[in-house]
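S.K.: below is the sequence, then the predicted model.
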Amino acid sequence: MTLKEKIHKACVEIVQQKINVLQKNLHELSDSAGNETKRTAGDKHETALAMLQIEQENNSRQLKEALQQKATLEKLDPHLKTETVVRGSLVHTNKGIFYISLGLGKLKADNETFFAVSPDAPLGKLLLMKKAGDAFQFNNTSYEILSVE
């Protein structure tokens, strides 16, 4: 398995863990709401039920976002080889390794530290369509692209 494949797999696993936690939370909140409706009515009951509903809505929104992230990752081909930086590229620079995929931040795979960067983020936009040997500035730092996978 190549480094790019390991990095892609690490990103998928992180998003899947997030999905699992959110699904578990939603299940627990649903159980709590069911138990809350069995209690007697009153202001405390109404407030608790409203709080549970808000929490469920927040978890549902986060779950939807995580599922969209997973779908985005599934569209990326870790075997794709290009000379220019596109979605799914692994970019080696003099300042680190960047996987153009999702904004997941600093991660580790195969004892390598890398940054999962969204192509819509400022740094991701700067990297797109660049190739090995290109240089650019970002936040007063000079970057040189060493290779693109």
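M.R.: Nice, I can see it.

S.K.: rest of the way, CA atoms for contacts and neighbours
M.R.: Will do.

S.K.: what ranges does this structure have for its helices?
M.R.: With DSSP state H as the criterion, the chain has helices at 3-37, 43-75, 122-127.

S.K.: and those helices as a markdown table, adding distance to residue 148 and mean neighbour count?
M.R.: Formatted as a markdown table, the helices of the chain follow (distance: least, CA to CA, whole Å; neighbours: other CA atoms under 10 Å):
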| stretch | distance to residue 148 | mean neighbour count |
| --- | --- | --- |
| helix 3-37 | 10 | 16 |
| helix 43-75 | 18 | 15 |
| helix 122-127 | 10 | 17 |
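
S.K.: in a markdown table: these, plus distance to residue 135.
M.R.: Formatted as a markdown table, the helices of the chain follow (distance: least, CA to CA, whole Å):
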| stretch | distance to residue 135 |
| --- | --- |
| helix 3-37 | 22 |
| helix 43-75 | 27 |
| helix 122-127 | 9 |
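
S.K.: try this one next to it:
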Amino acid sequence: MSRLIAAAIYYVDVAPEFLVPVYAGKQYLVEGKLFARPIRAVTSVESCSEVPHVLIIKFCLTPGNMLTQELELKKRLLQESSKILTLQIQAAKEAMDDAQESANEHQGAMEDRFESFREACQIQRDMYARQLDELITTMGMLKRVNATKQNSEITLGAVVMTELQNYFIGVSLGEIKIDGESFFAISGMSPIYKAMAGKTSGDTFSFRGKEYKISQVF
């Protein structure tokens, strides 16, 4: 049975009847905890007479619905990470093959300038080969992430929501956007991960002079 466990206040410039029930990047309370993710189970939208352009949006959720949404977001982050890595692997392989082909074209050339060019191509080919090996290793690490696991503390595979930024603990890929919401994919070797490792919702950690309040871990 569903029950009302969340409410939020939003500053908007549209009338309630035009509001789409998907609210990304906003903060709201669920059972006393601060969250900042899209929620679609809206029960009512009420205007606030005291303050213009303020709406009180109420959500009716079940714990099962919340868990499903969290795991779905984690799955999408994992899929997007895999897609980015696959493209990087393809690009590295193509660059390596191109460099090898250029080197082969000058195989057996006697003139110094051709030999120097061939050596430069071979060096470039070896560089791309090392990059390809690193990317394949990184993909292997990403495949260790279990998108069906609910994390209660920050470890490999966790999605971490803070008041400043959101993180996906897997491999280092930079910013990933899901439905317009930003997540930074970081690895377990990154300095910021070491600052937050093992913490859970409600905890704080410091990194490079900034204090981060963890609003949610899953």
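M.R.: Nice, thanks for sending it over. These numbers were taken from a predicted model, which means no experiment stands behind them.

S.K.: need the TM-score between these chains.
M.R.: Overlay of the two chains. TM-score (TM-score structural alignment, normalised by the length of structure 1): 0.93; 148 aligned residues with a CA RMSD of 1.3 Å.

S.K.: on that earlier part again, nearest to residue 96 of structure 1, of the helices of structure 1?
M.R.: Ranking those by proximity to residue 96 of structure 1 (CA to CA) places helix 122-127 first, at 12.5 Å.

S.K.: where does the closest one end up in structure 2?
M.R.: Aligned using TM-score structural alignment, helix 122-127 of structure 1 spans residues 191-196 in structure 2.

S.K.: distance of the residue most central in space within structure 2 from residue 76 of structure 2?
M.R.: Closest residue to the average C-alpha location of structure 2: residue 183 at 3.6 Å, with CA atoms, centre = their mean. To residue 76 of structure 2, residue 183 of structure 2 is 11 Å away according to CA to CA, to the nearest Å.

S.K.: now the strand ranked longest in structure 1 on structure 2. Mean distance?
M.R.: Criterion DSSP state E: the longest strand present in structure 1 is strand 141-148. Average distance between strand 141-148 of structure 1 and its aligned residues in structure 2, after superposition and using mean CA distance after the TM-score superposition for structure 1, equals 0.9 Å.

S.K.: corresponding residues in structure 2 for that strand?
M.R.: Going by TM-score structural alignment: strand 141-148 of structure 1 matches residues 210-217.

S.K.: my guess is residue 206 of structure 2 meets residue 195, correct?
M.R.: Yes: taking contacts as CA atoms under 8 Å, residue 206 of structure 2 lies within contact range of residue 195: 6.8 Å.

S.K.: can you name the farthest residue from the center of structure 1?
M.R.: Counting by CA atoms, centre = their mean, residue 40 ends up farthest from the centre of structure 1, with a distance of 42.1 Å.

S.K.: and that one, how far from residue 46 of structure 1?
M.R.: 10 Å.

S.K.: same check, this time on residue 128 of structure 1
M.R.: 51 Å.

S.K.: can you check residue 134 of structure 1 too?
M.R.: Taken as CA to CA, the span from residue 134 of structure 1 to residue 46 of structure 1 is 60 Å.

S.K.: then residue 109 of structure 1?
M.R.: The gap separating residue 109 of structure 1 from residue 46 of structure 1 is 47 Å, by CA to CA.

S.K.: residue 2 of structure 1 too?
M.R.: Between residue 2 of structure 1 and residue 46 of structure 1 the computed distance is 55 Å (CA to CA).

S.K.: before we move on, what about residue 140 of structure 1?
M.R.: According to CA to CA, residue 140 of structure 1 and residue 46 of structure 1 sit 53 Å apart.

S.K.: now swap in residue 121 of structure 1 and tell me
M.R.: With CA to CA as the criterion, residue 121 of structure 1 and residue 46 of structure 1 are 42 Å apart.

S.K.: likewise residue 81 of structure 1?
M.R.: 57 Å.

S.K.: kindly report the same for residue 125 of structure 1.
M.R.: 47 Å.

S.K.: residue 1 of structure 1 too?
M.R.: 54 Å.

S.K.: equivalent analysis for residue 135 of structure 1, please.
M.R.: Note on residue 135 of structure 1: its distance to residue 46 of structure 1, by CA to CA, is 59 Å.

S.K.: residue 56 of structure 2 reaches residue 11, doesn't it?
M.R.: No: the pair residue 56 of structure 2 / residue 11 is not scored as a contact, 9.2 Å apart, by CA under 8 Å.

S.K.: looking at the two, which is more packed in?
M.R.: Between residue 56 of structure 2 and residue 11, residue 56 has the larger neighbour count (other CA atoms under 10 Å), namely 16 against 11.

S.K.: list the contacts of the closest residue to the more buried one other than its chain neighbours.
M.R.: Residue nearest to residue 56 of structure 2 in three dimensions, not counting chain neighbours: residue 9, with 4.7 Å by CA to CA, 6 or more residues apart in numbering. The contact partners of residue 9 of structure 2, by CA atoms under 8 Å, 6 or more residues apart in numbering, come to 28, 54-57.
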